[in-house]
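Asks: Give me coordinates for this.
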Amino acid sequence: MSKAILVLEDGRTFYGDAYGAVGETFGEAVFTTGMTGYQETLTDPSYHRQVVVQTAPMIGNTGVNDEDDESDKIWVAGYVVRDPARRPSNWRSTGDLGERLGAEGVVGISGVDTRALTRHLRSRGAMRVGVSSVDLDPTSLLEKVRNSPQMLGADLSAEVSTPDKYTVSAAGEHRYTVAALDLGIKRNVARRLAVRGVTTHIFPASSSIEDLLAVGPDAVFFSPGPGDPATADGPVALAREVMRIRKPLFGICFGSQILGRALGFGTYKLGYGHRGINQPVFDRTTGKVEVTSHNHGFAVDAPLNTVIDTEFGGVEVSHVCLNDNVVEGLRGLDVPAFTVQYHPEAAAGPHDADYLFDRFVELVERSGKPSVELVEKKG
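Replies: Model prediction:
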């Protein structure tokens, strides 16, 4: 087994063994607290250009399968684990995680004290990192790390977006049509809409308002995705156009940040971000606390306890993270638009926030378009 090293931007160095592909990789070091769902994490486009540290010590026990990918490939820039499974054991498994990483060229490292690494990132913040199993000189690798691109100012959504429009049909009876802007969409978004009778047309990130309206959508969706929302001027302008024509609009994660900017708010980079499947969020609309899935390193800068007057009318913060009071959702009071910063489409869970897709459908219904069922009854 080849040896490997991990060198952080501030010089902190960890030693271990190569896991996945032998080679060298660079990105932003982040940690995720999820104890399940590593296959979904790896294939989530929002992790593009990030080296993901798993805080759960044992990874790979259930192997990988052909059903749980959230996109067509593994997107993480690198992977850091403490104790990889020697062999997978699960009735759904079709392969070994380490072999899958190697086949897709994903450079990783195992045998690392991920607890110490996570504590370091919590105290110092997310930072650039290099993982190598070919250059084992910490000084040499550190120089490369410091010459690698930062996440702040990175415009990445176009790199993960679909090149061509495609459609996911409603499961069963078709009720509504949604135009979804792919900024790094996960497959489960369209699945959650499909079971509610929604046909979803997924568009490239560079699409225009004319492109979206060409499919006759009842509503528009802005997807999650990677990078710094301050760079995404095109999607921000598109969100403003959608709100001007009062088309119902729902944004998740990166899409939430885009809508935040479209409403006139700023965004900022969090110290170490929210990543994992156990984040508590307070829904001010229902008064309930949800356990939610997160993957974001940026947030919307909006006042928590007041209605904000914007070009599009009143807006309020609808959801708040109970760990640190970060804005986790916005709600338009005069335009049919709302957002959440986390992932109601979470796979492998939790599913506390799945109701938000019902809220989206209800928003469409309240916006004046009768359902197909009602039209048929009247006809």
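Asks: Every contact and neighbour count from this point should use C-alpha atoms.
Replies: Noted.
Asks: Mind jotting down where the helices sit in the stretch 101-250 of the chain?
Replies: Using DSSP state H, counting those that start in this stretch, the helices of the stretch 101-250 of the chain run over 114-124, 138-146, 157-160, 187-194, 209-213, 233-244.
Asks: Please name every helix or strand in contact with the fifth one.
Replies: When contacts are defined as 3 or more CA pairs under 8 Å, 6 or more residues apart in numbering; DSSP states H and E, helix 209-213 sits against helix 233-244.
Asks: Go through the helix it packs on and flag the buried ones.
Replies: 235, 236, 237, 238, 239, 240, 242, 243 (16 or more other CA atoms under 10 Å).
Asks: likewise stretch 353-373?
Replies: Quick answer for stretch 353-373 (16+ other CA under 10 Å): 353, 354, 356, 357, 360, 361, 363, 364, 367.
Asks: this one next, for a side-by-side:
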Amino acid sequence: MTTTREKSTSVSSTRTTDRIPAALVLGDGRVFRGRAFGATGTTLGEAVFSTAMTGYQETMTDPSYDRQIVVATAPQIGNTGWNDEDGESRGDRIWVAGLVIRDLSRTVSNWRAARSLPEEMASQGVIGIQGVDTRAIVRHLRDKGSVKAGIFSGDAADRPVDDLVAEVNGQADMKGADLAANVSTDETYIVEPSGEFAGKDPRFTVLAYDMGIKTNTPRNFAARGIRTVVVPAGSPVTPLLEQYKPDGVFVSNGPGDPATADDMVEQVRTVLGKKIPFFGICFGNQILGRALGMETYKLKFGHRGINVPVINHLTGVIDITAQNHGFALRGRAGEPFETDFGTAQVTHTCLNDDCVEGVALDDGMAFSVQYHPEAAAGPHDANPLFDQFIELMEGNN
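Replies: Modelled structure (predicted):
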């Protein structure tokens, strides 16, 4: 399987130095010049920003960031180095197309750090630029929206600006991009119960579609005594239901345009038709919405960070959530709508912009949210969603 990075990144050197020139070039012609770190060369992607003050390792290894150049709003990055425990992808692969920061910490101070951030980026061929005004870049992206971009370092940074802008604009649009296959597992694997449930019969079996699943999701299931069968995106669900006889089906987070995921929409419709408990997060929320007849659209600059307030309209409770999405469902809270599977409604919205953050069937058999319950943003505001899914499976047995 050819990865997006292989398509969009040209690495000419893996030297880590702050003396190599680099340029962040946006598709609208704006250029921000700084210095290279990590690998050097050229990388292309969509420029987005993350408001997270911590967790750059989790961000960079999140498969949902495939083909995106992330601008960090936190002014200093790299002080915690890189460890072998906090990666959110199998094999700790870095999925961001590139990283844009203001100041690179010269000292690694975390006791778990095995190496520095630039060392890990260089070893994985990930290109970064430091020494740029990230505040100005973020203000520009908020005004103009997420745009095509490229980081050019080393000799590439000295090319004529018009040529660089043309190369940036020559890449494919994020709208209409089907990226789940790039990040999904190639083959099925199983995560068994852990902790106090290790070695015991699982309480339930969950069939989990890997649209770009983060490792902490099956870990949360395992800690609750659940066996998780992780399968490739788009896998036909009927034979999987016959083989594994799951008590519930889960669809994970992931990158790309949900409007391209017709195959997954059909799999979820099959699950809903069979009255099997369903839980989706992020991309899974958009897939459930589409299965219920809702439309999706591309947000101007998306939601990315660990401090996004979301209100649950069923309970009135506000959660502080971790999010990473550039697309959303079109709908409004308080307006129930009919579907092929019964009445549904928008259950959650974002307090910042009224964006849809959750949908559910009124019979309780399917629900989803547009954020990460496995992340510690609130710090644990959304984590009980895993328990809600378990209660749903218990009630269905």
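Asks: Please work out the TM-score for the two chains.
Replies: Put the two chains on top of each other and the TM-score (TM-score structural alignment, normalised by the length of the first structure) is 0.95; 368 aligned residues with a CA RMSD of 1.1 Å.
Asks: coming back round to it: the helices of the stretch 101-250 of the first structure: which one's closest to residue 289 of the first structure?
Replies: Of all the helices of the stretch 101-250 of the first structure, helix 187-194 sits nearest to residue 289 of the first structure, with 21.3 Å by CA to CA.
Asks: Superpose on the second structure and give me the mean offset of the closest one.
Replies: Aligned to the second structure and superposed, helix 187-194 of the first structure gives a mean residue distance of 0.7 Å (mean CA distance after the TM-score superposition for the first structure).
Asks: Could you give the number of residues near residue 116 of the first structure?
Replies: By the criterion of other CA atoms under 10 Å, residue 116 of the first structure has 12 neighbours.
Asks: now the one 3 residues further on
Replies: For residue 119 of the first structure, the number of neighbouring residues by other CA under 10 Å comes to 12.
Asks: what does the one 5 residues further on give?
Replies: Summarising burial for residue 124 of the first structure: neighbours were counted as other CA under 10 Å, giving 12.
Asks: so what corresponds to it in the second structure?
Replies: With TM-score structural alignment as the criterion, residue 124 of the first structure lines up with residue 144 in the second structure.
Asks: how about the spatially most central residue of the second structure, what does it touch?
Replies: The centroid of the second structure falls nearest to residue 64 when counting by CA atoms, centre = their mean (2.7 Å). By CA atoms under 8 Å, 6 or more residues apart in numbering, the residues touching residue 64 of the second structure are 95, 212, 253, 254, 255, 256, 324, 325.
Asks: From residue 97 of the second structure, how far out is the match of residue 124 of the first structure?
Replies: Counting by CA to CA, to the nearest Å, the gap from residue 144 of the second structure to residue 97 of the second structure is 20 Å.
Asks: on that earlier part again, so the aligned partner of the residue nearest to the centre of the second structure in the first structure: helix, strand or coil?
Replies: By TM-score structural alignment, residue 64 of the second structure lines up with residue 46 in the first structure. Secondary structure, DSSP: H, G, I helix; E, B strand; the rest coil: residue 46 of the first structure is helix.
Asks: One more: residue 5 of the second structure?
Replies: helix.
Asks: List the contacts of it.
Replies: With CA under 8 Å, 6+ apart, residue 5 of the second structure has these contacts: 43, 67, 95, 97.
Asks: ok, now residue 248 of the first structure?
Replies: Neighbouring residues of residue 248 of the first structure by CA under 8 Å, 6+ apart: 218, 219, 220, 335, 336, 337, 363, 364, 367.
Asks: right, and the fourth one touches residue 312 too?
Replies: Yes: when contacts are counted by CA atoms under 8 Å, residue 335 of the first structure is listed as touching residue 312 (6.5 Å).
Asks: before we move on, the earlier item: strands - which of the contacts of residue 64 of the second structure land there?
Replies: 324, 325 (DSSP state E).
Asks: Kindly reformat the contacts of residue 64 of the second structure as a markdown table containing distance to residue 189 of the second structure and neighbour count.
Replies: Output for the contacts of residue 64 of the second structure, formatted as a markdown table (distance: CA to CA, whole Å; neighbours: other CA atoms under 10 Å):
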| residue | distance to residue 189 of the second structure | neighbour count |
| --- | --- | --- |
| 95 | 21 | 25 |
| 212 | 14 | 29 |
| 253 | 17 | 28 |
| 254 | 18 | 30 |
| 255 | 21 | 28 |
| 256 | 23 | 25 |
| 324 | 25 | 24 |
| 325 | 26 | 23 |
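Asks: So which of the contacts of residue 64 of the second structure is the closest to residue 27 of the second structure?
Replies: Closest to residue 27 of the second structure, out of all of the contacts of residue 64 of the second structure and judged by CA to CA, is residue 256, at 19.1 Å.
Asks: distance of that closest one from residue 276 of the second structure?
Replies: 26 Å.
Asks: residues near the equivalent of residue 330 of the second structure over in the first structure, how many?
Replies: Under the alignment (TM-score structural alignment), residue 330 of the second structure maps onto residue 301 of the first structure. Look at residue 301 of the first structure: counted by other CA under 10 Å, it has 17 neighbours.
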